[in-house]
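>>> Build me a model:
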Amino acid sequence: MALQTQGIKLAVVGAGPVGLALALFAAEQLPTATISVFDARPLDKDVSADGRTLALSLGSVQMLDWLGVWKAPAGSGITSIKDAAQPITEVHVSEQAATLGVALGPLFGGRLAEPEVRFRAADEGVEQLGVVLPYGALVAPLQQAWLARCAAQAARLSARFGTPVAELKQSADSVEVDAGIVERFDIAVVAEGGVFADQARKGLSHDYQQNAWVGTVDVPQARPGVAYERFTRHGPAALLPLRGGKAALVWCVERDADPVAELDDEQRRLVLNTLFAAEVGPISGLSPLKCFPLGLNAERSLSDGRIARIGNAAQTLHPVAGQGLNLGLRDAHELVRALARNNDVRAVLRSVEWQRAPDRWAMIAATDFLARSFTWKLPGVGIARGLGMTALQAVGPLKSLLAKQMMFGSR
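I've put the predicted structure just below:
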């Protein structure tokens, strides 16, 4: 028997950015649905101070604007996300010069000595390619918006904070959510991801044997709004622009021969000054760095019966492209749109599986290829990447196509 999606009971497990965005989408697009958000985090825990850095594409910014949280109306009690966001107006990707590249550089006008590709918002006719902001500056307004919705429509919307879900158990026509009390729902969406090291292994899993060292740096002479990604022989390193002459650092290196672990903060700062392109300018300060193991951990399917997984619960990616969160937000948006169009929950989940496949698998494949390329010991791998960047920079239409993929995903 088909279910009317406008009146379904929807459980969202996980109140991170993807879970909260999905709940807000659903509250708007499914006006008679009953929606409950579960999270182990207590409601009185202040998430606004969480300084972890996130990169949002332009497409994700547009989704947040549609939800009314990007520029929250005055008097709404919701903090505007825009106020904390630093726009990205350019992405500069480069490869540290290889010996052969230095040798051949003069033959190619010097371009192989420091191969690079630049993506500029102005070239794509947009004001920004995306933004960078702290995790808390995104999650806190989304949580405020969800709580306001729940207060206004308490009969159908609820926030179950401090309520961890112990088990999901499904039958032919429902999903039982065990969160202390067992409750039946028509569909459960798991958006509770976590980091690679803490996750149970999924259908497609690979440990890259790399660590990511993350923190913030002071770059007083760097051009505002420029994100830098540098491919080094140890792995990719990125500087994402923040306000006030600072940048978020993501520094990926081999785990077994980790060149960062034994260094103190000053030594790390000095090394970083040798890695990035000269236009970044001096790195004059460095916060204490935190270390995270990196890997791919992805479900082969987004759905199982009446249970769907999105965001990091569906795929945890290497940060080399900075697209994991954006992929999760697109998962959420398309799932809700499909539920609004179709009255058969199982059919909806099957259709979303196929619809999301090109975007999802293209991003998984691209990040996996790049991440693995830093573990290959074949001679000339770095030079091949450099040649690819030089060619991409020279072919405008191809570069524009890739820029649109970064901003909006596969459409």
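
>>> Could you use CA atoms for every contact and neighbour count after this?
Noted.

>>> Closest to the centroid, which residue in this structure?
Among the residues of the chain, the one closest to the centroid is Leu325, at 2.3 Å (CA atoms, centre = their mean).

>>> wait, that residue sits on Leu56?
Yes - taking CA atoms under 8 Å as the definition, Leu325 is a contact partner of Leu56 at 7.3 Å.

>>> for the residue nearest to the centre of the chain, what are its contacts?
With contacts taken as CA atoms under 8 Å, 6 or more residues apart in numbering, Leu325 has the following neighbours: Val18, Leu54, Ala55, Leu56, Gly311, Asn312.

>>> re earlier: find the residues that touch each one of Leu325 and Leu56.
Contact criterion CA under 8 Å, 6+ apart; no residue bridges Leu325 and Leu56 by contacting each.

>>> one step back: out of the contacts of Leu325, the closest to Pro293 would be?
Distance from Pro293 was checked for each of the contacts of Leu325 by CA to CA. The minimum falls on Asn312, at 15.0 Å.

>>> Ile283: neighbour count?
21 (other CA atoms under 10 Å).

>>> Ser287 now?
Neighbourhood size, Ser287 [other CA under 10 Å]: 15.

>>> just to revisit the earlier point, what helix or strand is the residue nearest to the centre of the chain located in?
In this structure, Leu325 sits in helix 324-341 according to DSSP states H and E.

>>> Would you mind listing the buried residues in stretch 147-167?
Across stretch 147-167, burial judged by 16 or more other CA atoms under 10 Å covers Leu147, Arg149, Cys150, Arg156, Leu157, Ser158, Ala159, Arg160, Phe161, Thr163, Pro164, Val165.

>>> Please provide the structure for the following sequence as well, for comparison with the first:
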Amino acid sequence: MATDTFDIAIVGAGPVGLTAALWLLRTTQWRIALYDARDPELAHADPRTIALSHGSATLLQSVGAWPLHATGIEHIHVSQRGFFGQTTLHVADYGVPALGHVARYGAVSHRLHQALDAYAGDPRLTLIPRTVITALEQADDHVVIRTAEGTATGTVATATLAIQAEGGLYHEQAGKSRQHDYQQTAIVSHVTCEAPRPGWAWERFTTEGPLALLPQDDGFALVWCCTAAHAAERMAMTDAEFLAALGEAFGQRMGHFLTTTRRHHFPLGLNAASELVQGRIAAIGNAAQTLHPVAGQGLNLGLRDAFVLASSLRDSLDPAALRHFARQRAVDRRLTIGATDLLPRLFAIPSGLAGHARGAALALFDLLPPLKRSVARHMMIGQR
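All right, here's what the predicted structure looks like:
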């Protein structure tokens, strides 16, 4: 059986892999194979919530995948439980339509697939769904892609370059060069409350982890980070008990919490590669770094990976183009990974003195507009 040959093989058709494929199709003539381990219809039904920055919305718009069904964030309120000090960000101060957007993973996946439909029949694109890659093996001038469903040897294709975009969740991954288990578990659901404040996103730090409420449709997407023991207790609660515990942790800014959808939970950790490129293979998105969900930066960082990589491959498939991509991503990755690693560690220090110091820092941050603008800019568009 003849082996299929491509210019670029993209492993993983989540939002990051799809975005990389779309940008390459818009800007190059390379022949692309897009491998997807999942059934696309299952991805479209995925109810998980994701946060998209203003910059990510702009990037998605450039590949025809925006607008999509999402709720805009107009205000961000950051505080810590039990101590003074808070800071707020308001969309009117930054000249953008929204500081960010909250959407369901399935809606983003569906919109990206709709954009990809424009290339149906294009000889440059080969979609390979429901196929698990078992190995990427490097030769002198190509990469061999092996799958669980292939020929007798398992070799199904070769490509000049490969992009690893199949990341998964922290607890599903092999360890990378930089790892840290935060000893925290995230509980996620969708909740409604008595007195919602539309457009407001809340990040409330506690010593066991941050609690985030993001505006979504008629309520809020909840991400409640806590110890594994407390997560087990809260997962076992009735809805009424859980909502009461949430109200105690968050406070009464929006009245009582009224309803919650089914809760899900997963452990949290940092797992980041020090090198994005190994020979002819580049890693992007969760394949390159899995972050703590604080500040909702994981997917946004991955989308920036995708765009910079695709731009670096516009004129050449030489491995030097991949090395250029890695250099271009170094500062943004270092700053974003560093910030999302520091914040949960810093706010987990239990001493009262540390709590007062954090409160003073939040209050001071709120009084320094230039610093707020710099931080807000990085949250919205990254470091370029």
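
>>> And Ala122 of structure 1, what's its match in structure 2?
Taking TM-score structural alignment, Ala122 of structure 1 has Ala92 as its aligned residue in structure 2.

>>> Quick check: of the contacts of Leu325 of structure 1, which lies closest to Leu329 of structure 1?
Proximity of the contacts of Leu325 of structure 1 to Leu329 of structure 1 was ranked by CA to CA; the top entry is Val18 with 5.5 Å.

>>> now that closest one: how far from Asp368 of structure 1?
From Val18 of structure 1 across to Asp368 of structure 1, the span is 22 Å (CA to CA, to the nearest Å).

>>> Settle it for me: which of these two has more neighbours?
Neighbours were tallied for Val18 of structure 1 and for Asp368 using other CA under 10 Å; the higher tally belongs to Val18 (30 against 18).

>>> what about the helices in structure 1?
17-29, 58-67, 99-104, 135-152, 265-275, 324-341, 345-373, 381-394, 396-408 (DSSP state H).

>>> Which among those helices is found nearest to Ile187 of structure 1?
Taking CA to CA as the criterion, Ile187 of structure 1 comes closest to helix 345-373 out of the helices of structure 1, the separation being 7.4 Å.

>>> for the closest one, packing partners?
Of the remaining helices and strands, those touching helix 345-373 of structure 1 by 3 or more CA pairs under 8 Å, 6 or more residues apart in numbering; DSSP states H and E are strand 303-304, helix 324-341.

>>> The first one vs structure 2, average distance?
To tie it back to what came earlier, the one meant is strand 303-304 of structure 1. When structure 2 is overlaid, strand 303-304 of structure 1 sits 0.5 Å from its aligned residues on average, using mean CA distance after the TM-score superposition for structure 1.

>>> just checking, what packs against that strand?
helix 345-373.

>>> Now do the helix it packs on against helix 381-394, angle only.
Counting by axes from the mean of the first three to the mean of the last three CA atoms, to 10 degrees, helix 345-373 of structure 1 lies at 120 degrees to helix 381-394.

>>> With structure 2 overlaid, report how far helix 345-373 of structure 1 is off on average.
Here the mean offset of helix 345-373 of structure 1 against structure 2 after fitting is 1.1 Å, by mean CA distance after the TM-score superposition for structure 1.

>>> Could you tell me where that helix falls in structure 2?
The alignment places helix 345-373 of structure 1 over residues 318-346 of structure 2 (TM-score structural alignment).

>>> Same check on stretch 222-234 of structure 1?
The aligned range for stretch 222-234 of structure 1 is 196-208, by TM-score structural alignment.

>>> circling back to that earlier point, which residue in structure 2 occupies the aligned position of the residue nearest to the centre of structure 1?
By TM-score structural alignment, Leu325 of structure 1 lines up with Leu299 in structure 2.

>>> Next: Ser158 of structure 1.
Taking TM-score structural alignment as the criterion, the aligned counterpart of Ser158 of structure 1 in structure 2 is Thr126.

>>> contacting residues for that match?
Contacts for Thr126 of structure 2 (CA under 8 Å, 6+ apart) come out as Arg31, Ile32, Ala33, Leu34.

>>> Tell me, how many residues neighbour His69 of structure 2?
14.

>>> Could you verify my assumption that it touches Ala103?
Yes - between His69 of structure 2 and Ala103 a contact is recorded at 6.6 Å, counting by CA under 8 Å.
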